[in-house]
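[1] Let me see the structure of the following:
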Amino acid sequence: YPKKIKPPELAAFPISPSEGNGKRALLCQARGMYPDLVKFMWKDQAGNEVKLSDTEELLEQRDEGQEVRVTSMLIIDQQKARSNTFTCSVQHEDKVDNIKIPAGNQS
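    As a prediction, this is how the structure comes out:
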């Protein structure tokens, strides 16, 4: 019988990459959802989709363990991160959830 749709649990946090080269990584993770397909979109403070420059990248990683976890990682310029609050928007089925990540000044 069909499994019930289960929305993802979201978590988001900034991390400082160890090599520190002026970059900051923002992580957005969705887990435990069914079906396990999610689509991530990153937006800046103004609500615009983040356009990546040459020095920035967007990575996605999928882990299948007890539950599926999909993580989107936005690697951006620290200067840009400092002055912006980013929103990670996660679409699952026909529902979209937003979670804010204060990029802030944490060292």
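[2] When you work out contacts or count neighbours from here on, use the C-alpha atoms and nothing else.
    OK.
[3] secondary structure element for Ala30?
    strand 23-31 (DSSP states H and E).
[4] what's downstream of that strand, the next helix or strand?
    strand 39-43.
[5] which other residues reach that following strand?
    Strand 39-43 has contacts (CA atoms under 8 Å, 6 or more residues apart in numbering) with Glu49, Val50, Ser72, Phe86, Thr87, Cys88, Ser89, Val90, Gln91, His92.
[6] gap between that strand and the chain center?
    7 Å (CA atoms, centre = their mean, to the nearest Å).
[7] Spatially, which residue comes closest to the most centrally placed residue in the chain, not counting chain neighbours?
    For the chain, Cys28 is the residue whose C-alpha lies nearest the centre (CA atoms, centre = their mean; 2.7 Å). Leaving out its chain neighbours, the residue that sits closest to Cys28 by CA to CA, 6 or more residues apart in numbering is Ala12, at 4.3 Å.
[8] Next, the second sequence, to be compared with the first:
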Amino acid sequence: MATQLVQDHLTLTRRTGQSISISCGGTGPCYDEYTFWYQKKETETFKIIFRYHKSSCAIMNRYDHPQKNDFSSEKIQNGCSLKIENVREDHSASYYCGCWKSGSGSHTVKKPEVTVCPVKTEGRVEGDTALMCLASAMYPPLVRISWKRQKGSKEEPAPAEEKQQELSGSKSSAVIRLVKNETLYNYEYICEVQHEGVKTETPTAESKL
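    Prediction:
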């Protein structure tokens, strides 16, 4: 269960090149010693930036955020803050801190169950296959899903021109990718799921709907 934390500054504006700090407090009810920072840009899903220790403010996991080297954690009087030393236009977003509320039961990390399969989608056109990678039943419920492909021994990221849809819920996350059928004949697509610093790779067999 999520708990409400305290962010003193809801709107901050800085010029390009300046620094900015966003505070996060009220972490007492968190069930363990860790808190998370997230970034939310318009038209995009939430992206986790890093996990940090709520007492020391030390960063524990940076995950795979595309701007991960731009962010740092800073200890302040009433908690910790997210700091950007050199602000750029592409940092424009909403930033949230969050943790999981303590309860009567114990909490342990549970790795995700990963399912990779073709699915039917409304946007699929003739000659395309929609591949879904679904991660579910994990704890904490925060994962990062990405696709890559392999031909023989050569491995490479899935091409940027392929359309992709991201879906997320309270207990599961999924990424659906549209791939040309002819491409599936030449490449094996692999779903990579990152959870709590551990990566799991699941390949998909060539198939069409």
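[9] quick one: TM-score?
    Put the two chains on top of each other and the TM-score (TM-score structural alignment, normalised by the length of structure 1) is 0.82; 101 aligned residues with a CA RMSD of 1.8 Å.
[10] about what we covered before: aligned partner of the residue nearest to the centre of structure 1 in structure 2?
    Cys28 of structure 1 maps onto Cys133 in structure 2, with residues paired by TM-score structural alignment.
[11] so who does that match touch?
    Neighbours of Cys133 of structure 2 in contact, by CA under 8 Å, 6+ apart: Val114, Thr115, Val116, Cys117, Ile145, Ala174, Val175, Ile176, Cys191.
[12] Most widely separated two among these?
    Spatially, the most separated pair among the contacts of Cys133 of structure 2 is Cys117 and Ile145, at 14.4 Å (CA to CA).
[13] So between those two, which is more surrounded?
    Each of Cys117 of structure 2 and Ile145 has its neighbours counted (other CA atoms under 10 Å); Ile145 has more, 19 against 16.
[14] can you tell me which residue in structure 1 aligns to that one?
    Counting by TM-score structural alignment, the partner of Ile145 of structure 2 is Phe40.
[15] swap in Glu201 of structure 2?
    By TM-score structural alignment, Glu201 of structure 2 lines up with Asn98.
[16] Likewise for Lys111 of structure 2?
    Checking TM-score structural alignment: Lys111 of structure 2 goes with Pro7.
[17] For its match, grab the count of nearby residues.
    Residues near Pro7 of structure 1, counting by other CA under 10 Å: 20.
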